[in-house]
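**Student:** Pasting the sequence and the predicted model now:
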Amino acid sequence: MLDTHARKYVQPIMNRTADWLLSIGLSANQVTVMSFIIGVSSGLFIYFDQFIWAVFVLWLSGYLDAVDGTMARKTKPSAFGTVMDVSFDRVVEISTILGLAFRFPGSIWALLLLSTSIIFAMTIFLTVGAVSEKKGVKSFYYQAGAAERTEGFILFTVMILFHDVLTILTLVFVVIELFTAFQRLTEAKRILG
């Protein structure tokens, strides 16, 4: 929801960052890789009780992930860049979940449910994007939903910082993911027939 509706407010900042990164010779795909490397370190920071660093690298990764798309649209978007971007996003999320699971094994069952709900929601999202004839600003149809990447980062941040109630927070995330999945499934039925 925030990715869709708040983007217009942060897009000017992302445009300036994209212009600067392009001016120093970086490509969108290079920034995607940088975002990935920074993002996967979040799981390690969680495991080693460096929770503030985990949140910092998670959000820096997310910001660069948004900027790489802006860079691609300013230059030449590539299909492989899209595949890398979407795939690396999931690995960053997996890293965060694994960091939490290894650091707080008592919550592993809830984190497994979260992983399952994310797989389900992303399957719907990607399948609708692949079969839909609609196109948006991105290289495929982007289905808005209650929980987009920014909401996921907010929930991960709360889970990392308030890990004393990790199981409860994870279950809240699961419910939000499932709501989003069924929201997207309903929209898919409407637009695809």
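**Tutor:** Okay, I see it.

**Student:** going forward, measure contacts and count neighbours with C-alpha atoms only.
**Tutor:** OK.

**Student:** How many neighbouring residues does residue 139 have?
**Tutor:** If you count neighbours by other Cα atoms under 10 Å, residue 139 ends up with 16.

**Student:** now swap in residue 37 and tell me
**Tutor:** Using other Cα under 10 Å, the number of residues around residue 37 comes to 16.

**Student:** next up, a second structure to put side by side with the first:
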Amino acid sequence: MLDRYARQIIDPPLNRLGRGLAARGMTANFVTLVGLALGLLAALVIALGAPALALVPLLASRIADGLDGAVARATRKTDFGGYLDITADFLFYGAIPMGFVWLSPATNGAAGAFLLTAFYFNGASFLGYAILAEKHGQKTDAQGQKSLYYSNGILEGTETIAFFVLLCLLPAYFAPLSWIFGALCFATACLRINAAKQIYTA
């Protein structure tokens, strides 16, 4: 819901930095993998008992996630690059809740399982919608220039990053926050499926 507004703020500086990295020979795929590595490091730091410290690699990973697209736009966008980017994003989104479950399985296990199920459902609705949009020739730049169709929803990347930051700052509230956020993920997926039904039923 907030991605299109966040993009208006973050894209100009990211594009400038992306052009500078591209001029130095940096590739978009390398930046994607660096971002993923930082995200997985954040999950590990959470699991080891330092959620607040995990904010450093977590936020750095999301900067890298924005930079890879900026580097690609400054050089050459490829279908594989977009594929690698979304795959890395989904792994990151699953790894952070997993870190909290590993941190305290007894306390966080049920809520973490619910949250990951909600992510799985929401991700499937997102990717399925992108396939339908591509099949019907739909395009959108509402969330920036992407390699696949980004359908909007109640929860998008901006909200998810804010949620992860909140979890790191308030780890004792992982369970209640995850039940709430997971429910909103389910709502987002259901609304997206209903939108697809309205548009693509023929």
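**Tutor:** Structure's in. What do you need? As the structure is a prediction and not an experimental result, all values here were calculated from the model.

**Student:** Which helix runs longest in structure 1?
**Tutor:** Longest helix of structure 1, by residue count under DSSP state H: helix 166-192.

**Student:** cool, and structure 2?
**Tutor:** Using DSSP H, we find that the single longest helix of structure 2 is helix 105-135.

**Student:** In structure 2, which residues correspond to the longest helix of structure 1?
**Tutor:** The alignment of helix 166-192 of structure 1 onto structure 2 (TM-score structural alignment) spans residues 174-200.

**Student:** now stretch 63-83 of structure 1
**Tutor:** Aligned by TM-score structural alignment, stretch 63-83 of structure 1 falls on residues 63-83 of structure 2.

**Student:** so how far is the matching stretch off the chain centroid?
**Tutor:** 15 Å (Cα atoms, centre = their mean, to the nearest Å).

**Student:** Can you give me the end-to-end span of it?
**Tutor:** 18 Å (Cα to Cα, to the nearest Å).

**Student:** now swap in stretch 152-160 of structure 2 and tell me
**Tutor:** 13 Å.

**Student:** Next one: residue 136 of structure 1 relative to residue 4 of structure 1, how far apart?
**Tutor:** Note on residue 136 of structure 1: its distance to residue 4 of structure 1, by Cα to Cα, is 11 Å.

**Student:** When those two are compared, which one has more neighbours?
**Tutor:** residue 4 (15 against 9).

**Student:** which residue sits closest to that one in space, ignoring its chain neighbours?
**Tutor:** If the residues on either side of it in the chain are set aside, residue 4 of structure 1 comes closest to residue 144, at 6.3 Å by Cα to Cα, 6 or more residues apart in numbering.

**Student:** What does the one you found correspond to in structure 2?
**Tutor:** In the superposition onto structure 2, residue 144 of structure 1 corresponds to residue 152 when matched by TM-score structural alignment.
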